[in-house]
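# What follows is a predicted protein model with its sequence.
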Amino acid sequence: MFNLSETEINTKKARYTIHEIQQQPELWEELFMSIKTNRKNIDHFLQNLIDRFQSIRVIFTGAGTSEFAGNVITPLLRKNSHIPHLSYESIPTTDIVSDPLSFLLKDVPTVIVSFARSGDSPESVAAVNLARKIIRNCFFITITCNAKGSLARLMEKDDKCLTIIMPEKSNDKGFAMTSSFTCMLYAAYLVFIPEMTETTNRNLINTAIKFIKTCEKSVIRLEKFKFKRVIYLGSGALGKLTQEAALKCLELNAGKIDTYHDSSMGFRHGPKSLQSDETLIILFGSSDSYTKMYDYDIALEVASEPLTSKLAVLCSNIEVENYSCADLTIPFYIVDSMHDNDLLRSFFCILFSQIFALHHSLILGITPDNPSPDGKVNRVVQGVKIHDFN
C-alpha cells in the first residue's frame, strides 16, 4: 500500500493496520459462506421467536466502533428487512450499563444483538447480565470476532443465545477496528436479510478489491488540500457511518486532526461554524433517489460559499457528474447485477475512510498499529468499573 516496502511498513509500525484493511473483501467472502452454512440454525432461532411473540424488540448494542455498527445497521434493516414482528433500534452498552431502566423494558420481548471485537470489554458482559436480570423474555445474538472472549464464553451454554463468530482474522491486532467493523456489520445484515445473493456478494467483493487500489490515489490527492480539520457528512445509514469514519481519523491520527461528523441536513444547524480554509469536508452520497437530493443540496451549498473549505464526495460512478461542484469525487463502481443500496455503499465509504486515516497517520509520523503508545487509549478499554445493580 502507498508503494511502501515491507521494511518501511514495519519501521512505521503499520503492518497490522495495512494488512487488516486490505484483507476485508477476503473476509467478507469467508463470512458469507459461514452464514450460508449456518442459515438453518439462524432461521430456526428467529422463527422460534416469531412464533412465540407478536412484537419483538431487537436492540443492537456495543461501545465505540461496535456501537456505530449498530447505528448503521438499524436504518438499513428498518428499510430492507422483511422479517415479521421485529423492530430494530441501537442503544450503546454504555447507556444500558449506566442507566438500564431507561432503556430496557421488562415486559417487552427483546433480542439483544451484541457487537464485540474482543468481547472482553466490561460493558459488553455487564449489558447482557443486566438484560437477563431486567427483561422477562430476553434472547441474545452475539456477533463477535473472538471465540475465546468473555462474552462468547458467557453465552456458550445459553439456549436463549445464538453466537456468530466472525472470521478469525477479523479480530484485528492493530489498534483501530477495521476488519472487525465491516465483518460484524455485514454479519448483522446477512442474519436479518437472508435474500442477499451469492452474485451480489461476489460483485461486492470484486468491486471492493479494485476500489482499494484506486482509493489510494484519491487519498494521496487529498493531501494537497493542506487540511487541519476533517468533517464527514452523510444521510440515513451513511449519516450514521460518518461516526465511524470520524473516529478512525481521530484514532489513527492520535487526536492531531480535528474530526467531526453530522448528517447532510444537520450540518447547517450550527456545526457549519467549523468551516475554514483548513477544513476538508467529505460527503458520503446516498443511493436513495429521494435522500440523495439533500446530499446534492449540501454539496452545492458548501461549494458555492465564500468559505474555502475543500469538498470531496464518495459516490457511484454514474453520479460523478451530479457532484461536479466538488473539489474531488471518489467513485466506486456499481455493476448491473449489484443491488445498489447503502449497505454496499457503506463498505466503500468506510474502506476509503480507513485508508485516508491510515495515510494521514503515516504523513504525521504516527505509528498506526499503536497510535497511543502512552496508553491514553487502549485496544480493549481499561479503567471501567461495573457497579452492582439491585
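On my side now, so go ahead.
# C-alpha from now on. contacts and neighbour counts both.
Noted.
# Name the residues of stretch 304-324 that are buried.
309-316, 320, 323 (16 or more other C-alpha atoms under 10 Å).
# which one of those sits closest to residue 275?
residue 309 (6.0 Å; C-alpha to C-alpha).
# ok, the closest one touching residue 273?
No - counting by C-alpha atoms under 8 Å, residue 309 does not reach residue 273; the two are 11.3 Å apart.
# Helix, strand or coil: sort out the closest residue to residue 75 other than its chain neighbours for me.
Here the nearest residue to residue 75 in space, its sequence neighbours aside, is residue 237; by C-alpha to C-alpha, 6 or more residues apart in numbering that works out to 5.7 Å. Secondary structure state of residue 237, per DSSP: H, G, I helix; E, B strand; the rest coil, is helix.
# repeat for residue 281
strand.
# still on that earlier bit, for the buried residues of stretch 304-324, which two are the farthest from each other?
Across those (C-alpha to C-alpha), the longest gap, 22.8 Å, separates 309 and 316.
# can you give me the strands in the stretch 101-250 of the chain?
110-116, 138-144, 161-165, 229-234 (DSSP state E, counting those that start in this stretch).
# could I get the ones you listed as a markdown table with distance to residue 260 and mean neighbour count?
Shown next, in a markdown table, are the strands of the stretch 101-250 of the chain (distance: least, C-alpha to C-alpha, whole Å; neighbours: other C-alpha atoms under 10 Å):
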| stretch | distance to residue 260 | mean neighbour count |
| --- | --- | --- |
| strand 110-116 | 24 | 26 |
| strand 138-144 | 28 | 24 |
| strand 161-165 | 32 | 21 |
| strand 229-234 | 5 | 25 |
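# In a markdown table: these, plus distance to residue 208.
What follows is the strands of the stretch 101-250 of the chain, written out as a markdown table (distance: least, C-alpha to C-alpha, whole Å):
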| stretch | distance to residue 208 |
| --- | --- |
| strand 110-116 | 23 |
| strand 138-144 | 23 |
| strand 161-165 | 23 |
| strand 229-234 | 20 |
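# putting a second one here so we can go through both:
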Amino acid sequence: MSDALTQWTTWREIGAQPDIWRRWEQDFALQDVRAWIAGLDVDEVWFCGAGSSAFIGDIVASGIKGERPFRSVPTTDLISRPDFYLSDRRPLVVSFGRSGGSPETLGSFDALDVLTPDAPRLNVTCNPDGALAKRKATGECGVVVLPPQALDQGFAMTSSFTTMLLTALALFDAESRQRPFTQLADALDILLPEFTALASDTDRPSRIVFLGTGAMSHAARESALKVLELTAGRTAAIWDSPLGFRHGPMSFVDDETRIVLFTSREPQAARYEADLLDELSRQFPGQGLTTVGANADFDPNVDLPDAWLTPIAVALAQVLGVTWSDRLGLDVDDPFAGKGTLSRVVSGVTLYPVRRS
C-alpha cells in the first residue's frame, strides 16, 4: 500500500481486508450457523440492507444457488412498500449492516414485527452495540457479529462490505461447503499493490463506467458507488452489464471516460464480454480500459465462481476512489465534511408506522 495514503483510515481499512478475511475464516462458527438455518421452516430467504449492504443481497441472489429461493429486498424498498413484500410469505430475513442502526434497519424491524412477526431472522453486522446485534426479535433470531477490525471507521464501507459479503456466500452457497477466505486473501495481497500502481499512474477521469455480468454487475454497482462517494460526486460513475450497456448507457462515454470490466468465468457470459471489448476498442481506441477477473489484466487466478471473486473486483474501485479522493484534496475518511449533506450513518429519515391492512 502507498505510504503517502496511510494517513487515511479508509486506506488502512482497505489494506487490512486480507488479514481480516483470514482471521474470520478461523473464528467464524460457520457450520453452527448453517445448521441453524437448515432447521428453519421457511419458504425463501430474503437479503436486506440499504446502500452497499443491499448490494450484498444483490450479489448473493444473482450469483449462487441455495437450498431455498433467494430474494434481494433492500430495506429502503421494504419500509416504503411493506404490504407488497410482507403478506402470506414466511421468509428467513437476513439483514446486513455495518453500524446496524440505520433508520431503514429500524424501520424494517418495525414492519417485520407487525406484518410477519413469526418470520425468523438472521442479522449480520459489524457493530456489537448496534440494533442488529441487540434488538430483540418477535420470532427466532440469529446474530453474526464480524471481527472488530471489520467495523470501518471511514465514511465508505470497505472491509465491512467485503467481509459481510463473504460471510453470506459461505452461509448460503449450496454448491460449496468451503469458506475460501484465505485463498481470496492471498490473491488480494498480490493484487492490491498492482491496483495501487494503476491508481497512482492514472489521471482521475471525469467519468468512469463499471461493467459486469450476473453477480459481477452488482459488484460494478458497488464499485461505481465507491468512486462516486469517495470523490464527493466529482467523478461521475455508472454501472451496467456488458449487454445492457449498449442499450443507451454507452452514450455516457466521452473522451475522458474510463471503463472497467469485471470479467466472468462463465463461458457464455465471457463471449458477450469479449464482443463488447472488441467493440469498445474500435469505437474508443484511446479509451482507458481495465479488466479484472478471469483472463483479465488483473486476474486473481482463483478457481471459484464469479460471486466469490466480487470482493476482489470491488477492491480495485476502493483503491481508485481513495487515491483520487486524496488527489482532489478531500478528507478521504469524510469526503462530505463541512457540507452537512451525507454522513457515515444515514440520518434524518422519518419512519412512519406500519399497520396491517
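Sure thing, it's come through. All figures in this text were calculated on a predicted structure; none of them were measured in a lab.
# Tell me which of the buried residues of stretch 304-324 of the first structure fall in helices.
Among those, no residue falls in helices (DSSP state H).
# Just give me the residue closest to the centre of the first structure.
residue 69 (4.4 Å; C-alpha atoms, centre = their mean).
# that older thread, and the alignment partner in the second structure of the residue nearest to residue 75 of the first structure, how many neighbours does it have?
Taking TM-score structural alignment, residue 237 of the first structure has residue 215 as its aligned residue in the second structure. Residue 215 of the second structure has 26 neighbours, counted by other C-alpha atoms under 10 Å.
# same thing with residue 52 of the first structure?
10.
# quick one, helices of the stretch 51-200 of the first structure?
Applying DSSP state H, counting those that start in this stretch to the stretch 51-200 of the first structure gives helices spanning 65-80, 93-98, 122-134, 150-155, 179-192, 198-222.
# Just tell me what residue 108 of the second structure corresponds to in the first structure.
Using TM-score structural alignment, residue 108 of the second structure pairs with residue 127 in the first structure.
# Spit out the contact partners of that match.
Taking C-alpha atoms under 8 Å, 6 or more residues apart in numbering, we find residue 127 of the first structure in contact with 93, 96-97.
# among the residues you listed, who's most crowded?
residue 93 (27 neighbours).
# Please list all residues in contact with the nearest residue to that one once chain neighbours are set aside.
Of all residues beyond its chain neighbours, the one nearest residue 93 of the first structure is residue 62 (5.0 Å), with distances taken as C-alpha to C-alpha, 6+ apart. Contacts for residue 62 of the first structure (C-alpha under 8 Å, 6+ apart) come out as 68, 70, 91-94, 114-116, 124.
# Equivalent analysis for residue 307 of the second structure, please.
Residue 307 of the second structure touches 59-60, 63-64, 169, 215-216, counting by C-alpha under 8 Å, 6+ apart.
# what's the closest of those to residue 198 of the second structure?
Nearest member of those to residue 198 of the second structure, counting by C-alpha to C-alpha, is residue 216, at 20.6 Å.
# which one in the first structure is aligned with residue 162 of the second structure?
Under TM-score structural alignment, residue 162 of the second structure pairs with residue 182 in the first structure.
# Give me the neighbour count for that match.
21.
# which ones are touching it?
Counting by C-alpha under 8 Å, 6+ apart, the residues that residue 182 of the first structure touches are 24, 347.
# try 7 Å
For residue 182 of the first structure, the contact set (C-alpha atoms under 7 Å, 6 or more residues apart in numbering) comprises residue 347.
# cool, and the one 10 residues further on?
For residue 192 of the first structure, the contacting residues are residue 81, by C-alpha under 7 Å, 6+ apart.
# Counterpart of it over in the second structure?
Per TM-score structural alignment, residue 192 of the first structure is aligned with residue 172.
# quick one: its match from residue 346 of the second structure, how far?
Distance of residue 172 of the second structure to residue 346 of the second structure, given as C-alpha to C-alpha, to the nearest Å: 28 Å.
# One more: residue 61 of the second structure?
25 Å.
# Check residue 325 of the second structure too.
For residue 325 of the second structure relative to residue 346 of the second structure (C-alpha to C-alpha), the value is 21 Å.
# okay, the two: which has more neighbours?
Of the pair residue 325 of the second structure and residue 346, residue 325 is the one with more neighbours under other C-alpha under 10 Å, namely 24 against 14.
# how about the more buried one, what does it touch?
230-231, 332.
# switch to 10 Å and redo it
The neighbourhood of residue 325 of the second structure, defined by C-alpha atoms under 10 Å, 6 or more residues apart in numbering, consists of 204, 227-232, 234-235, 319, 331-333, 335.
# cool, and residue 344 of the first structure?
Residue 344 of the first structure touches 186, 200-201, 204, 208, 287, 334, 338, counting by C-alpha under 10 Å, 6+ apart.
# Aligned counterpart of it in the second structure, please.
Using TM-score structural alignment, residue 344 of the first structure lines up with residue 308 in the second structure.
# now the contacts of residue 62 of the first structure in JSON lines, with distance to residue 244 of the first structure?
Output for these, formatted as JSON lines (distance: C-alpha to C-alpha, whole Å):
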{"residue": "68", "distance to residue 244 of the first structure": "6"}
{"residue": "70", "distance to residue 244 of the first structure": "11"}
{"residue": "91", "distance to residue 244 of the first structure": "15"}
{"residue": "92", "distance to residue 244 of the first structure": "14"}
{"residue": "93", "distance to residue 244 of the first structure": "16"}
{"residue": "94", "distance to residue 244 of the first structure": "17"}
{"residue": "114", "distance to residue 244 of the first structure": "17"}
{"residue": "115", "distance to residue 244 of the first structure": "14"}
{"residue": "116", "distance to residue 244 of the first structure": "15"}
{"residue": "124", "distance to residue 244 of the first structure": "19"}
